[in-house]
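Colleague: got a structure for you, letters missing:
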């Protein structure tokens, strides 16, 4: 601080320093609010990876920062059957089909509970090149999971966020 600084100049300098510190902090806080979210695991479909009641931090702005790939764990918003209410489910991405539906399926699907032939998990029309475009999801505990085997692919717009570890 210069000795010849007037009180008014000192006040202006302090205001500038506050703005340089507080505005970026405020932007980070607001950005974090819209970028991150929380979810809770319900059910046993993701055992042993995720346990029921486990709290998750999700990256809601995943399109900007981290494109989806097979193996990612996502939170998906889906209509819960005839109850006509929204539910969120946590599942693992196993395959992303292109818009034409022509991307070849992997021959096997690896999960923490084992390796499975794709043909044993999905009906023949789903993996023979006639699959609708979209993202196919599967629970890690495949014997106790409602997933793409039941309702098909989900759309990118249905994905609420990627689980962030």
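Modeller: Now that the structure is in, tell me what you want to look at. Since we're looking at a predicted model, the values are computed, not measured.

Colleague: alpha carbons only for contacts and neighbour counts from here, please
Modeller: OK.

Colleague: what number of residues lie near residue 14?
Modeller: Residue 14: 12 surrounding residues under other Cα atoms under 10 Å.

Colleague: Is residue 110 in contact with residue 118, as I believe?
Modeller: No. Contact criterion Cα atoms under 8 Å: residue 110 and residue 118 do not qualify, at 9.5 Å.

Colleague: Mind checking which of those two has more residues around it?
Modeller: residue 118 (17 against 14).

Colleague: And for the nearest residue to that one once chain neighbours are set aside, the neighbour number?
Modeller: With sequence-adjacent residues excluded and distances taken as Cα to Cα, 6 or more residues apart in numbering, residue 118 is closest to residue 108, at 5.0 Å. Neighbourhood size, residue 108 [other Cα under 10 Å]: 14.

Colleague: let's bring in a second one:
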């Protein structure tokens, strides 16, 4: 009986070690949870939202990403506006990428809260250097982003937001 107990104990022990190792590898190289800090992505994300990011996803315009912020110790969450080589232009709150206008529906509620005649985003034009991304927060009046610190290195990206798991009432793929 004692030999059987030892055998079962070692079996459970090996299973536990394998499970912990798999969880570590998945978190380190594939997916990881992140807590949103601050208001820069409102209304898409709010302070203390919990999201899962993928560390292996390719990036495209308007993806939400987490990256190592330049000149800061923390990571930021922003929206990719420009990819390497893109010409980004903002004029009268109309975003143009490489000569094509893109509606930013995710900004509608922020625009509605502005006083009459005021723009949410100041006018600018920039060409995104190779190997870099141009990122902006959805809360344009309260976001430290590429308009302030410039384009970010593609290598600084931690991952792409794939899923919000908290608050439970907003669980799912954030738009």
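Modeller: That came through fine. Owing to the predicted nature of the structure, the values given are computational and were not obtained by experimental measurement.

Colleague: TM-score for this pair?
Modeller: Laid over one another, the chains give 0.64 as their TM-score (TM-score structural alignment, normalised by the length of the first structure), with 132 aligned residues with a Cα RMSD of 3.2 Å.

Colleague: right, and the helix or strand after the longest helix along the first structure?
Modeller: Secondary structure assigned by DSSP state H gives helix 7-35 as the longest helix of the first structure. Next along the chain after helix 7-35 of the first structure, taking DSSP states H and E as the criterion, comes strand 36-40.

Colleague: now that next one: which residue numbers in the second structure?
Modeller: Mapped onto the second structure using TM-score structural alignment, strand 36-40 of the first structure spans residues 31-35.

Colleague: mind checking how far that stretch is from the chain centre?
Modeller: Averaging C-alpha positions (Cα atoms, centre = their mean, to the nearest Å) puts stretch 31-35 of the second structure 10 Å from its chain's average.

Colleague: do you know how far the residue nearest to residue 118 of the first structure is from residue 117 of the first structure?
Modeller: Distance of residue 108 of the first structure to residue 117 of the first structure, given as Cα to Cα, to the nearest Å: 4 Å.

Colleague: what about residue 141 of the first structure, neighbour count?
Modeller: Neighbour count for residue 141 of the first structure, taken as other Cα under 10 Å: 20.

Colleague: returning to what we had before: run through the residues that contact the residue nearest to residue 118 of the first structure.
Modeller: 115, 116, 117, 118 (Cα atoms under 8 Å, 6 or more residues apart in numbering).

Colleague: Could you tell me which of the residues you listed belong to helices?
Modeller: residue 118.

Colleague: Residue 91 of the first structure pairs with which position in the second structure?
Modeller: Using TM-score structural alignment, residue 91 of the first structure sits opposite residue 78 in the second structure.

Colleague: My guess is that match contacts residue 65. True?
Modeller: Yes. Residue 78 of the second structure lies in contact with residue 65 (Cα under 8 Å); the separation is 5.7 Å.

Colleague: Tell me which of the two has more neighbours.
Modeller: More crowded of residue 78 of the second structure and residue 65, by other Cα under 10 Å: residue 78, with 27 against 22.

Colleague: how close does that one sit to residue 4 of the second structure?
Modeller: Taking Cα to Cα as the measure, residue 78 of the second structure falls 55 Å from residue 4 of the second structure.

Colleague: just residue 71 of the second structure next, same as before
Modeller: For residue 71 of the second structure, the distance to residue 4 of the second structure equals 58 Å [Cα to Cα].

Colleague: Buried ones in stretch 30-39 of the first structure, by neighbour count?
Modeller: 35, 36, 37, 39 (16 or more other Cα atoms under 10 Å).

Colleague: Stretch 58-77 of the first structure too?
Modeller: Neighbour-count burial for stretch 58-77 of the first structure, counted by 16+ other Cα under 10 Å, picks out 58, 59, 60, 61, 62, 68, 71, 73, 74, 75, 76, 77.

Colleague: Also stretch 86-104 of the first structure?
Modeller: 88, 89, 90, 91, 92, 93, 94, 95, 96, 97, 101, 103.

Colleague: Show me how far that stretch is from its chain's centre.
Modeller: 12 Å.

Colleague: next one: stretch 155-165 of the second structure
Modeller: 5 Å.

Colleague: if we can go back for a sec, quick one: the residue nearest to residue 118 of the first structure from residue 47 of the first structure, how far?
Modeller: Taking Cα to Cα, one finds residue 108 of the first structure at 20 Å from residue 47 of the first structure.
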